[in-house]
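Student: pasting the sequence and the predicted coordinates here, then a few questions.
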Amino acid sequence: MSPEAIIHGTPIWVWVLLVVLLSRGIKALRSGTAPLSKLAIVPIVFAAWGIAHLISDPLVGWSAAITWMAGALVGIMGGVFIASRSRFIVDPIAKTVMLPGSVVPLLLITATFVTKFWLGVEIATVTDASSLGMMVLIDALVSGAVAGVFGGRFFTYWRALNARRAFQLQ
């Protein structure tokens, strides 16, 4: 399949999603403050999206679900690592997190979109069952890892906010 055919065969909503995701990544280049509840949206969306795919896709079995969970665990550890290395500030009274500007979200978003796009094309065009099975497992791994990274980052912010709140109560 030619690149032109792939681009023209891609649904419009995928390109809209790309624009939205890139705008979020570009916005993350600048520092800003956000309520902790707003920071929960992305991990919840990615986890729900991945789990919904695991439940609804007839090609997905237990091996893909286990692969998704393994990816999520690795992603959580990566997200905690990334967030704990950043210089964020929590405000337990306002329940907000001030995040420094970073290229990391833009890189994560871009890498995720490119990988998921490639996997979508591969899954749609693959002709043999063993390759299809491998693509489904890779897709589950990537989906779990992405949900985990954003979940791990959120967990780090949540933990810091609660620790600061507990410290202020003493």
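Tutor: Arrived safely.

Student: contacts and neighbour counts: CA atoms only from here.
Tutor: OK.

Student: what is the biggest helix by length in the chain packed up against?
Tutor: If you go by DSSP state H, the chain has its longest helix at helix 129-169. Using 3 or more Cα pairs under 8 Å, 6 or more residues apart in numbering; DSSP states H and E as the contact test, the elements touching helix 129-169 are helix 36-39, helix 41-56, helix 62-84, strand 89-91, helix 104-125.

Student: skipping its backbone neighbours, what lies nearest the residue sitting nearest the centre point of the chain in space?
Tutor: Among the residues of the chain, the one closest to the centroid is Val146, at 3.4 Å (Cα atoms, centre = their mean). In space, and not counting its chain neighbours, Val146 is closest to Gly75: 6.2 Å by Cα to Cα, 6 or more residues apart in numbering.

Student: now swap in Arg24 and tell me
Tutor: Leaving out its chain neighbours, the residue that sits closest to Arg24 by Cα to Cα, 6+ apart is Leu106, at 7.6 Å.

Student: now stretch 54-62: buried residues?
Tutor: 54, 60 (16 or more other Cα atoms under 10 Å).

Student: then this one, side by side with the first:
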Amino acid sequence: MGTPERRNVQTPKPRKQSPNTSRRIRAVSRHTLSFCRKPLERGGSRPEDVRHRTHSLIDTEPAAMFTAILLQTPHWVWGVLAALAVVGFKQTLPRRRSLGSSTTLPLLMAFLSLYGVMSAFSRQPLALAAWVAGGAVTLLLAQTLRVWGEIRWLPQERSVLMPGSWLPLVLLLGLFSVKFAVGVALSITPSLAVDADFAGFAGLVYGAFSGVFLARALAVWRVVRQSMQHDAAY
């Protein structure tokens, strides 16, 4: 009886990461992704440097680049996200607020939205125009649809009755996501700060959120004014 023939079984070698991929991941890590990205200063990076950095980052594997973005994000950004989530969850319950406190949050978020546009796209005026247009459209829609129509003024307690709603939480997290995405995009491709299409789109989205926030502040003021006029008439 013969000896069975031995077969050479090759053990698959572990797949090594290519040198190009490693360099691309390190290139992403070198970029500090800030929450509020400032536009390019005059006389900053040369166009050829920007193009080289842009192509290097675009060609990076999506999973590796996404991981690098999360690792390079400052820790205080996640603190801001947690704070916004807490504030948003509190808005889901009915509560009594003073006139000042009930309008502070929407006005503050609208201001931060405008600041985000002005700080990121200061050299692209189309962004500001798009912000105004987006805000005007959503402000008009929110008033027409009476999005904040359940707000009530309590004259005996001199306070505003704010109904519970999930909409403020969605708006807060949505605005954070837009600001974070714009910051990441500008960190990877700084030339987008002067790109008309990108600046216009970002300004439009920022303005859309601002319009809904401003509609809430106007709804509070309208309810208080109408209640006071009614009391004065009687």
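Tutor: Cool, the structure landed. Keep in mind it's a predicted model, so treat the numbers as computed, not measured.

Student: now what about the TM-score between them?
Tutor: TM-score for the superposed chains, counting by TM-score structural alignment, normalised by the length of structure 1: 0.84, backed by 168 aligned residues with a Cα RMSD of 2.4 Å.

Student: just to revisit the earlier point, which residue in structure 2 lines up with the residue nearest to Arg24 of structure 1?
Tutor: Under the alignment (TM-score structural alignment), Leu106 of structure 1 pairs with Leu169 of structure 2.

Student: its match contacts Phe89, correct?
Tutor: Yes: counting by Cα atoms under 8 Å, Phe89 is a contact partner of Leu169 of structure 2 at 6.2 Å.

Student: tell me, stretch 103-112 of structure 2 lands on which residues of structure 1?
Tutor: The aligned range for stretch 103-112 of structure 2 is 40-49, by TM-score structural alignment.

Student: returning to that earlier point: list the contacts for the residue nearest to the centre of structure 1?
Tutor: By Cα atoms under 8 Å, 6 or more residues apart in numbering, Val146 of structure 1 lies in contact with 46, 71-72, 75, 112.

Student: now do Phe198 of structure 2
Tutor: Leu192.

Student: what do we get in structure 1 for it?
Tutor: Match for Phe198 of structure 2 (TM-score structural alignment): Met135.

Student: cool, and Ala82 of structure 2?
Tutor: Using TM-score structural alignment, Ala82 of structure 2 lines up with Val19 in structure 1.

Student: how much space separates whatever residue of structure 2 lines up with Ala166 of structure 1 from Leu84 of structure 2?
Tutor: Aligned counterpart of Ala166 of structure 1 in structure 2: Gln229 (TM-score structural alignment). From Gln229 of structure 2 across to Leu84 of structure 2, the span is 35 Å (Cα to Cα, to the nearest Å).

Student: which of the two has more neighbours?
Tutor: Legend: neighbour count by other Cα atoms under 10 Å for Gln229 of structure 2 and Leu84, higher for Leu84 (18 against 10).

Student: so that one makes contact with Val170?
Tutor: No: assessed by Cα under 8 Å, Leu84 of structure 2 is found out of contact with Val170, at 10.2 Å.

Student: what's near enough to touch the aligned residue in structure 1 for Ala133 of structure 2?
Tutor: Using TM-score structural alignment as the criterion, Ala133 of structure 2 maps onto Ala70 of structure 1. Neighbour list for Ala70 of structure 1: 141, 144-145 [criterion: Cα under 8 Å, 6+ apart].

Student: which of those lies closest to Ala52 of structure 1?
Tutor: Closest to Ala52 of structure 1 out of the contacts of Ala70 of structure 1 is Gly144 (11.8 Å), distances taken as Cα to Cα.

Student: the counterpart of that closest one in structure 2: what's it in contact with?
Tutor: Aligning on TM-score structural alignment places Gly144 of structure 1 opposite Gly207 in structure 2. Gly207 of structure 2 makes contact with 113-114, 130-136, according to Cα under 8 Å, 6+ apart.

Student: Trp153 of structure 2 versus Gly207 of structure 2, what's the distance?
Tutor: 28 Å.

Student: re earlier: contacting residues for the residue nearest to Arg24 of structure 1?
Tutor: 22, 24-26, 28-29.

Student: Pro163 of structure 2 now?
Tutor: Pro163 of structure 2 makes contacts with 92-95, 150-151, as judged by Cα under 8 Å, 6+ apart.

Student: mind running it again at 6 Å?
Tutor: Pro94 (Cα atoms under 6 Å, 6 or more residues apart in numbering).

Student: if I look at it, how far off is Ala83 of structure 2?
Tutor: Taken as Cα to Cα, the span from Pro163 of structure 2 to Ala83 of structure 2 is 21 Å.

Student: same question for Arg146 of structure 2.
Tutor: Taking Cα to Cα, one finds Arg146 of structure 2 at 28 Å from Ala83 of structure 2.
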